[in-house]
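Asks: Sequence first, predicted coordinates after that:
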Amino acid sequence: MIETSTPTSAVALVTGANKGIGFQVALQLAERGLTVVVGARDPERGRAAAADLRSAGADAYPVTLDVTDPVTVRQVAGWIDERFGRLDVLVNNAGAAEDPGHRPSSADLDLVRVVFETNVFGVLTVTNAVLPLLRRSAAPRIVNVSSGMGSVTTQSFPDSYLAQVPATAAYPASKSALNALTVQYAKELRRDGFLVNAVSPGPCDTDLTKELQNAGFLITRTPAQGAAVIVRLATLGSDGPTGGFFGEDGPVLW
């Protein structure tokens, strides 16, 4: 069992928080007493999500945040600085994927770049922009939302569930790169008290998995179930792990 301990006055930024797993992460963090900054590309959807969170008792604030746009990222970092003066938790949840038919042998390189822009470069952009704010926290936490599809080992097991998913060019590779990036951040920031981890929320019923479900794959996990492990890693106690890859049942193979 991963022990968690985060002050109720803590401030969390969740990217892609207007729906699906991201919304549930924001809700569950708020239920633990955290203030949540709801990042969303679409301002209207962000405001609607924050309103829903507030109606549930959350202390929630919407911000327009496109992780692929450094201008909006800097604006959000500046707003958090002015409003709160620090950041305690960053959940890099925003993600992109291609449809299951996008084979490596016929890959559209422009589409691959789009996926990497969100899933890898977007994480770098957001994380580096808010690092000065996280350094002001007594217990800074970074959680990168990855995927079991980023596990090279699991994908290589012929009888695993993920080995049955059609081969695609961008999404699995981008999540493997995100896992590697997570380890490098953990190495760099360990001495500064940061805990940085990657999480596989499991296959959840979200917009990101609609194509797989249409292709006949049964997905029964809810976004709330997927969010739970993310929230545990986002609220780790001081003796928690760093530089790891975790799922609902514990460490995930790289």
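Replies: That came through, no problem.
Asks: contacts, neighbours, all on C-alpha from now
Replies: Will do.
Asks: Output the longest helix belonging to the chain.
Replies: helix 171-189 (DSSP state H).
Asks: elements contacting that one?
Replies: Using 3 or more CA pairs under 8 Å, 6 or more residues apart in numbering; DSSP states H and E, the elements in contact with helix 171-189 are helix 109-116, strand 195-199.
Asks: ok, the closest residue to residue 164 other than its chain neighbours to residue 151 distance?
Replies: In space, and not counting its chain neighbours, residue 164 is closest to residue 158: 7.8 Å by CA to CA, 6 or more residues apart in numbering. Relative to residue 151, residue 158 is positioned 13 Å away (CA to CA, to the nearest Å).
Asks: neighbour-wise, which of these two wins?
Replies: Taking neighbours as other CA atoms under 10 Å, residue 158 and residue 151 compare with residue 151 leading, 21 against 10.
Asks: sorry, back to before: three-state assignment of the residue nearest to residue 164?
Replies: Following DSSP: H, G, I helix; E, B strand; the rest coil, the label given to residue 158 is coil.
Asks: which residues in the stretch 51-200 of the chain form helices?
Replies: For the stretch 51-200 of the chain, the helices defined by DSSP state H, counting those that start in this stretch occupy 70-84, 109-116, 122-134, 152-156, 171-189.
Asks: Any chance of TSV for those helices, columns mean neighbour count and distance to residue 13?
Replies: TSV is the format used below for the helices of the stretch 51-200 of the chain (neighbours: other CA atoms under 10 Å; distance: least, CA to CA, whole Å):
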stretch	mean neighbour count	distance to residue 13
helix 70-84	16	9
helix 109-116	17	21
helix 122-134	20	9
helix 152-156	15	29
helix 171-189	20	17
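Asks: can I get those in TSV with distance to residue 235?
Replies: Converted to TSV, the helices of the stretch 51-200 of the chain look like this (distance: least, CA to CA, whole Å):
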stretch	distance to residue 235
helix 70-84	19
helix 109-116	27
helix 122-134	14
helix 152-156	27
helix 171-189	16
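Asks: Put this next to the first one:
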Amino acid sequence: MRTVLITGANKGIGFETAKQLLEQGFSVYLGSRSLQNGLDAVKELAASGLTNVEAIALDVTSLSSVKSAREQIAEKTSALDILINNAGINGGMPYTALEASEDQFLATFDTNVIGVSRVTQNFMPLLQQSDQPRIVNVSTSVGSLSLQSNPEWPAYDYAKYAVYAASKAALNMYTVHLAYELRNTNFKINAVCPGYTKTDFTGHNGGEVEQAADRIIKYALIDELGPSGRFFSEETNPVSGEIPW
């Protein structure tokens, strides 16, 4: 049975992604900064008959928490097939480049960029034991330098979240380098935008969470001929899915 770890999976897109992968027969480790919130999410899934899931306390901003999570999972499985780096924060208000505080930038980068690096590096030994390891870094079209600087982009005048966008642009660059370093292996690593989705993150505005999770899963399950080191947003480009960095 294939295994997957999803960070920030106790609610929203992460939770729905866990649900859909469980329905497809995966064994899911549901990462949650609060263990109790994770246990509550597991209980909700179990009520739907989805039981092959375990809550793992995982705070991506804490190295000790990440290491502890890795040790717990390593006791249960010799290989991790999929890592979905979903945990993220938007940095809070004010969102603008001229007003956002130093603390906002530090906290957001610690979660959205350094947190991804912490988790990826620490779980790499387990991923390397998989025959088809996959990493999806959950990004956003808001992190595209090309789109953000293009006045013709439909979201040009309202997608200006300086802290969040800067962190996701940095995550995208991390994805490029990670994919490059693993280019001669069986890894597939991509940045995926799930789209503007109805969650706590957006004040419950946007598209359906089921569609967002489906977009992430599509790139978590690509075969050996699939892309690596690419950036996808099917909301932005419904034809090929790929968007510019």
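Replies: The structure has been received and is ready for your questions. All values reported here derive from a predicted model rather than from experimental measurement.
Asks: Next, the mean deviation of the longest helix of structure 1 compared to structure 2.
Replies: Here the mean offset of helix 171-189 of structure 1 against structure 2 after fitting is 0.6 Å, by mean CA distance after the TM-score superposition for structure 1.
Asks: how about that helix, which residues of structure 2 does it hit?
Replies: Under TM-score structural alignment, helix 171-189 of structure 1 corresponds to residues 164-182 of structure 2.
Asks: so how far is residue 20 of structure 2 from the residue nearest in space to the middle of structure 2?
Replies: Nearest to the mean C-alpha position of structure 2, by CA atoms, centre = their mean, lies residue 86 at 2.4 Å. Remark: distance between residue 86 of structure 2 and residue 20 of structure 2 (CA to CA) = 15 Å.
Asks: Same question for residue 156 of structure 2.
Replies: Counting by CA to CA - residue 156 of structure 2 and residue 20 of structure 2 are separated by 33 Å.
Asks: picking that back up, looking at structure 1, name the residue matched to the residue nearest to the centre of structure 2.
Replies: In structure 1, residue 86 of structure 2 lands on residue 93 (TM-score structural alignment).
Asks: which residues touch that match?
Replies: Residue 93 of structure 1 makes contact with 14, 15, 16, 17, 21, 22, 144, 145, according to CA atoms under 8 Å, 6 or more residues apart in numbering.
Asks: how near is it to residue 159 of structure 1?
Replies: In terms of CA to CA, residue 93 of structure 1 sits 29 Å off from residue 159 of structure 1.
Asks: same check, this time on residue 153 of structure 1
Replies: Counting by CA to CA, the gap from residue 153 of structure 1 to residue 159 of structure 1 is 12 Å.
Asks: Give the equivalent position in structure 1 for residue 145 of structure 2.
Replies: Under TM-score structural alignment, residue 145 of structure 2 pairs with residue 152 in structure 1.
Asks: Pull the contacting residues for that match.
Replies: 176, 253, 254.
Asks: next one: residue 59 of structure 2
Replies: 32, 33, 34, 65, 66.
Asks: Looking at structure 1, which of those residues hold up?
Replies: Using both residues aligned by TM-score structural alignment, their matches' CA atoms under 8 Å, structure 1 keeps these contacts from those: 32, 33, 65, 66.
Asks: May I see the residues you listed organised as TSV, with distance to residue 100 of structure 2 added?
Replies: Below are those laid out as TSV (distance: CA to CA, whole Å):
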residue	distance to residue 100 of structure 2
32	27
33	25
65	28
66	28
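Asks: now, among those, which is nearest to residue 98 of structure 2?
Replies: residue 33 (30.5 Å; CA to CA).
Asks: Counterpart of residue 119 of structure 2 over in structure 1?
Replies: By TM-score structural alignment, residue 119 of structure 2 lines up with residue 126.
Asks: Ok, residue 49 of structure 2 next?
Replies: Per TM-score structural alignment, residue 49 of structure 2 is aligned with residue 57.
Asks: what does residue 230 of structure 2 give?
Replies: Checking TM-score structural alignment: residue 230 of structure 2 goes with residue 244.
Asks: Around residue 183 of structure 2, count how many other residues there are.
Replies: 14.
Asks: Who are the contact partners of the counterpart of residue 202 of structure 2 in structure 1?
Replies: Using TM-score structural alignment, the partner of residue 202 of structure 2 in structure 1 is residue 209. When contacts are counted by CA under 8 Å, 6+ apart, residue 209 of structure 1 touches residue 203.
Asks: quick one: residue 209 of structure 1 and residue 99 of structure 1, what's the gap?
Replies: With CA to CA as the criterion, residue 209 of structure 1 and residue 99 of structure 1 are 9 Å apart.
Asks: so how far is residue 164 of structure 2 from the residue lying closest to residue 223 of structure 2 once chain neighbours are set aside?
Replies: Among residues not flanking residue 223 of structure 2 along the chain, residue 132 sits closest, at 7.9 Å (CA to CA, 6+ apart). For residue 132 of structure 2, the distance to residue 164 of structure 2 equals 31 Å [CA to CA].
Asks: Mean distance between whichever strand or helix holds residue 41 of structure 2 and structure 1 after superposition?
Replies: Here residue 41 of structure 2, judged by DSSP states H and E, is contained in helix 35-47. Here the mean offset of helix 35-47 of structure 2 against structure 1 after fitting is 1.3 Å, by mean CA distance after the TM-score superposition for structure 1.
Asks: name the helices or strands packed onto that helix?
Replies: strand 27-32, strand 53-57.
Asks: Which among the ones you listed is found nearest to residue 104 of structure 2?
Replies: Of all those, strand 27-32 comes closest under CA to CA, at 21.4 Å.
Asks: residue range for the closest one in structure 1?
Replies: Using TM-score structural alignment, strand 27-32 of structure 2 lines up with residues 35-40 of structure 1.
Asks: re earlier: next, the angle helix 122-134 makes with the longest helix of structure 1.
Replies: On the basis of axes from the mean of the first three to the mean of the last three CA atoms, to 10 degrees, helix 171-189 of structure 1 is oriented at 30 degrees to helix 122-134.
Asks: which other residues reach helix 171-189 of structure 1?
Replies: Residues contacting helix 171-189 of structure 1 (CA under 8 Å, 6+ apart): 96-98, 115-116, 119-120, 144, 146-147, 149-152, 194-198, 242-245, 254.
Asks: Using neighbour counts, trim the residues you listed to the buried set.
Replies: Those of the contacts of helix 171-189 of structure 1 that meet the buried threshold are 97-98, 115-116, 119-120, 144, 146-147, 149-151, 194-198, 242-245, 254, by 16 or more other CA atoms under 10 Å.
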